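[1] pasting a predicted model and its sequence here:
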Amino acid sequence: MSDKKEIVRTFEDLKVWQIAHKISIDIFELTNRFPPDEKYLLKDQMIRSSRSISDNIAEGYGRFHYQENTQYCRQSRGSAYELINQLITAFDCKYINEEELSNKKLLVSECVKLLNGYIRYLQKAKNDNTIREDEIFYNPKVDKETE
């Protein structure tokens, strides 16, 4: 493993978002095999919760303040646990097999670990510096001609 830090320019560069996005694609493909009567039930719930994981990471990244970003990451983590519960239900209903359940739970758990690390990073960054912008000169004088 390299000690070199990767530059993050957009939310798409975040490893946690990449894993979350993979989860949403995997769940979409997995639920396509569900019976038609689950289309608006478990299938829909699983697709929504899986997408919510990456959606909240992206939305939080777009927020200005670390505290807001952290809150969206916590919502993302909640959606991840919701998805684990739905995977267990899908297994109990015999829509997925034990190997699929195990593999998906492992992937979601990896995402939760990355989310927890990202949340810790955000909390530390918040304590180090509460504003995330380059130093800009703000002129307190108002130009009367431009009003």
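    That came in fine, so what should we check first?
[2] CA only for contacts and neighbour counts going forward, please
    Fine.
[3] show me where this protein has its helices.
    Ranges of helices within the chain are 15-31, 42-61, 66-92, 98-128, based on DSSP state H.
[4] and of these, who's closest to V8?
    Across the helices of the chain, V8 has its closest neighbour in helix 15-31 (9.5 Å, Cα to Cα).
[5] contacts for the closest one, please.
    If you take Cα atoms under 8 Å, 6 or more residues apart in numbering as the criterion, helix 15-31 is touched by 11-12, 43, 46-47, 50-51, 53-54, 57-58, 104, 107-108, 111, 114-115, 118.
[6] that helix to helix 98-128, inter-axis angle?
    150 degrees (axes from the mean of the first three to the mean of the last three Cα atoms, to 10 degrees).
[7] now K43, nearest residue through space, not along the chain?
    Nearest residue to K43 in three dimensions, chain neighbours excluded: T31, at 5.6 Å (Cα to Cα, 6 or more residues apart in numbering).
[8] let's bring in a second model and compare:
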Amino acid sequence: MRIFSFEKLIAWQKSRELAMLIFAETKKFPKDELFGLTSQMRRCSVSIASNLAEGSGRNSMKDKARFSEIAYSSSLELLNQVILCRDFEYLDENQSILIREKITEVNMLIDGLYKSQISNIE
């Protein structure tokens, strides 16, 4: 079985773990949030990993970097949603801290990837 380049990226691996965590936590949300925050947070978490994967298939470093920017932005959007979920008491303090730490880790990895990509733009 072929392993694609994005599968080797630690940023992608960690963003995949983050998406799995978000799916697990949002299963516990109120049913009336199914088409609100639950859906939004799930799409957002999937978007992080998806943009890293899509960017890896681009030919130019400029394009790769753009998709890393989009992934980073999606992670910030997810962080905002986690903060709101804490405000609404959908997440307890320990859950929100855990998710926030995972988002921070993913952000640092994406930032490093982005800096590497833009340093290689001609």
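    Structure's in. What do you need? Note that the coordinates shown come from a computational prediction; the quantities given were computed from them, not determined experimentally.
[9] what does the residue nearest to K43 of the first structure correspond to in the second structure?
    The alignment partner of T31 of the first structure in the second structure, by TM-score structural alignment, is T26.
[10] what residue is smack in the middle of the second structure?
    For the second structure, the residue nearest the mean C-alpha position is I48 (3.5 Å; Cα atoms, centre = their mean).
[11] what's the nearest residue to it if we skip its chain neighbours?
    A71 (4.4 Å).
[12] wait, what's in contact with that neighbour?
    A71 of the second structure neighbours (Cα under 8 Å, 6+ apart): S47, I48, A49, S50, N51, L52, I110.
[13] among the residues you listed, who's most crowded?
    Within these, I48 tops the neighbour count with 30 neighbours, counted by other Cα atoms under 10 Å.
[14] that one pairs with which position in the first structure?
    I48 of the second structure maps onto I53 in the first structure, by TM-score structural alignment.
[15] give the contact list for that match.
    Applying Cα under 8 Å, 6+ apart, the residues near I53 of the first structure are A20, H21, Q75, S76, R77, S79, A80.
[16] farthest pair in those?
    Across these (Cα to Cα), the longest gap, 15.4 Å, separates H21 and Q75.
[17] mind checking which of the two has more residues around it?
    H21 (21 against 17).
[18] the more buried one pairs with which position in the second structure?
    Per TM-score structural alignment, H21 of the first structure is aligned with R16.
[19] that match and Q117 of the second structure, how far apart?
    Relative to Q117 of the second structure, R16 of the second structure is positioned 21 Å away (criterion: Cα to Cα, to the nearest Å).
[20] how about N107 of the second structure?
    15 Å.
[21] which position in the first structure pairs with the residue nearest to I48 of the second structure?
    The alignment partner of A71 of the second structure in the first structure, by TM-score structural alignment, is S76.
[22] and if you look at F6 of the second structure?
    By TM-score structural alignment, F6 of the second structure lines up with F11.
[23] and its match, what is it in contact with?
    W17, I57, A58, Y61.
[24] rerun at 6 Å
    A58 (Cα atoms under 6 Å, 6 or more residues apart in numbering).
[25] for R63 of the first structure, same thing?
    N69.
[26] how much space between the aligned residue in the second structure for it and V46 of the second structure?
    Counting by TM-score structural alignment, R63 of the first structure lines up with R58 in the second structure. Going from R58 of the second structure to V46 of the second structure by Cα to Cα gives 19 Å.
[27] one more: S60 of the second structure?
    Distance from S60 of the second structure to V46 of the second structure, by Cα to Cα: 24 Å.
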